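J.: need a structure here:
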Amino acid sequence: MPTQPAYLTIRPALKLAALLALLGQVWLQPALAQAAPGTEIETLSDRVMFVVSGGFWEGLPNEQDGGAAPADGAAPDSVPAAGAAQAEPAPATGAAADTEPAPEVLTMQKGYYRIAAVRAQDNHSLFYLQQVALGEDGPDVVMSMEIAELSDLKGYVTDIRPEDSSGSASQPGFAAYVHMKPDLETVEPETWSVLIDDLGDITVSRADN
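T.: From the prediction side, this is the model:
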């Protein structure tokens, strides 16, 4: 009986393996699409413990200068050689003389405040204040700063509550209460107030019970 060549046996096996691999890709693609994160909540840090927002602010955006003028006594970028003639700029003529750059129009920004508590590496609580602007493309964080008066206490946050939970602020500013334990053995947390006035100045103080 003639022996079947080895390559005739291997080739059907390779075709079957390729077909199974192709079917596996077809089955796995919907599963992978479902597992992919579809919302921003998937990118939220695991160390964020509390986030509250509210209040109201408005103002002009910070001007971004293209460069700063040299300070007094500082050397300019280029110095003409000694004895070199200094050419005076030629007066503008024609259309260039009539064309002036249009003044930059600064649009008033409006938004709200946000306070976040984050767990540090040593498990103490760190506190941050953000200004969030509301625009056509949605919320945009325009300022972030640490609230050092609270972070330096090295306490353990238990809650953060806004003073007004109506969601409709009529006056600029924001106020919130931070509840924090100085150590884990303490039963009742301390209460601290965070007050932001209409000028954006921040006051942190121990709240009276």
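J.: Please make it C-alpha for all contacts and neighbour counts, starting now.
T.: Will do.
J.: Which residue is the nearest non-sequential neighbour of the most centrally placed residue in the chain?
T.: For the chain, residue 141 is the residue whose C-alpha lies nearest the centre (CA atoms, centre = their mean; 5.2 Å). Distance criterion CA to CA, 6 or more residues apart in numbering; nearest residue to residue 141, sequence neighbours excluded, is residue 132 at 4.4 Å.
J.: got the residue ranges for the helices in this structure?
T.: In the chain, the helices defined using DSSP state H lie at 6-35, 95-98, 148-151.
J.: how close does the residue nearest to residue 204 when sequence neighbours are not counted sit to residue 111?
T.: In this structure, residue 204 finds its nearest non-sequential neighbour in residue 194, 4.8 Å apart by CA to CA, 6+ apart. Distance of residue 194 to residue 111, given as CA to CA, to the nearest Å: 18 Å.
J.: and this one, so I can compare the two:
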Amino acid sequence: MMKTLLTIAFLAASSYCVQAQTTGIEALPTSTIFVASSGMWEQDALPQKESQQNAAGTRGYYKIAAMRQADGTAKIYLQRIAYTADGPQLVETVELEEFAQMKAYVTDVRPESSNGASDLPGLFVTVHLKTDPKQKEADAWTVLIDELGDMKIEKASN
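T.: Got it, this is the predicted structure:
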């Protein structure tokens, strides 16, 4: 009987530890196949009537996420994440329609550099994809956002 109670207590404690270690990650959809955080954006100070907290302007980073669909193709999303005193905060999410129109099978998403956030505004990410799952080599496409926030998606030239 004592052995059974110890076993139950150990299993309960183990279950609690596993749950504590994975808190938050289970919110990530299982359809997420690639995520890359890269680049930096800045927004000028907001008008005077906005709150004092926002008066200094906002800065943050970009995140690109590829989500697998039931048919094996992927939808690709761009997010702007703001740096806040309480940690990262989602500002906006937009689907990159250019990739949806291709019905792309995404094989990789890579930032320009793995050295962390840049000091200069902008984003450069390469998305490797196939438009036919039987295609041997993936094509490379770039997602480029300049310092003014203008975005361009084009087939990589190199």
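J.: Quick TM-score on the pair, please.
T.: For this chain pair, the superposition-based TM-score is 0.83 by TM-score structural alignment, normalised by the length of structure 2; 154 aligned residues with a CA RMSD of 2.7 Å.
J.: neighbour-wise, which of residue 194 and residue 111 of structure 1 wins?
T.: With neighbours defined as other CA atoms under 10 Å, residue 194 of structure 1 and residue 111 compare such that residue 194 has more, 23 against 20.
J.: Structure 2: which residue goes with the more buried one?
T.: With TM-score structural alignment as the criterion, residue 194 of structure 1 lines up with residue 143 in structure 2.
J.: my guess is its match contacts residue 152, does it?
T.: Yes - if you go by CA atoms under 8 Å, residue 143 of structure 2 and residue 152 touch, sitting 6.0 Å apart.
J.: Which residue ranges of structure 2 form strands?
T.: 32-43, 58-68, 74-82, 89-95, 105-111, 123-130, 139-145, 151-155 (DSSP state E).
J.: What's residue 127 of structure 1 aligned with over in structure 2?
T.: Checking TM-score structural alignment: residue 127 of structure 1 goes with residue 76.
J.: Thought residue 65 was touching its match, still the case?
T.: Yes - here residue 76 of structure 2 reaches residue 65: they are 5.6 Å apart, a contact under CA under 8 Å.
J.: More neighbours: the two, which one.
T.: Between residue 76 of structure 2 and residue 65, residue 76 has the larger neighbour count (other CA under 10 Å), namely 24 against 19.
J.: Can you report how many residues lie near the nearest residue to the more buried one once chain neighbours are set aside?
T.: Nearest-residue entry for residue 76 of structure 2: residue 66, 4.4 Å, with adjacent residues in sequence omitted and distances by CA to CA, 6+ apart. For residue 66 of structure 2, the neighbour count with other CA under 10 Å is 24.
J.: related to what we said a few turns ago, could you redo the strands of structure 2 as a markdown table and give each row distance to residue 2 of structure 2?
T.: As requested, those are exported to a markdown table (distance: least, CA to CA, whole Å):
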| stretch | distance to residue 2 of structure 2 |
| --- | --- |
| strand 32-43 | 45 |
| strand 58-68 | 49 |
| strand 74-82 | 52 |
| strand 89-95 | 49 |
| strand 105-111 | 53 |
| strand 123-130 | 58 |
| strand 139-145 | 62 |
| strand 151-155 | 65 |
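J.: winner for burial among the helices of structure 1?
T.: For those, average neighbour numbers computed from mean count of other CA atoms under 10 Å are highest in helix 148-151, which has a mean of 16.
J.: Looking at the helices of structure 1, spot the one closest to residue 54 of structure 1.
T.: Comparing these against residue 54 of structure 1 with CA to CA, the closest turns out to be helix 148-151 (19.1 Å).
J.: In structure 2, what range does the closest one match?
T.: Using TM-score structural alignment, helix 148-151 of structure 1 pairs with 97-100 in structure 2.
J.: and the matching stretch, how far from the chain's centre?
T.: 16 Å (CA atoms, centre = their mean, to the nearest Å).
J.: post-alignment, that stretch versus structure 1, mean distance?
T.: In the superposition against structure 1, stretch 97-100 of structure 2 averages 1.0 Å from its aligned positions (mean CA distance after the TM-score superposition for structure 1).
J.: Please enumerate residues in contact with stretch 69-87 of structure 2?
T.: 31, 58-68, 88-97, 99-100, 103-106 (CA atoms under 8 Å, 6 or more residues apart in numbering).
J.: Same question for stretch 190-205 of structure 1.
T.: 57, 149-150, 171-182, 206-209.
J.: ditto for stretch 141-154 of structure 1
T.: 124-133, 182, 204.
J.: Mind doing that once more with 7 Å?
T.: 124-133, 204 (CA atoms under 7 Å, 6 or more residues apart in numbering).
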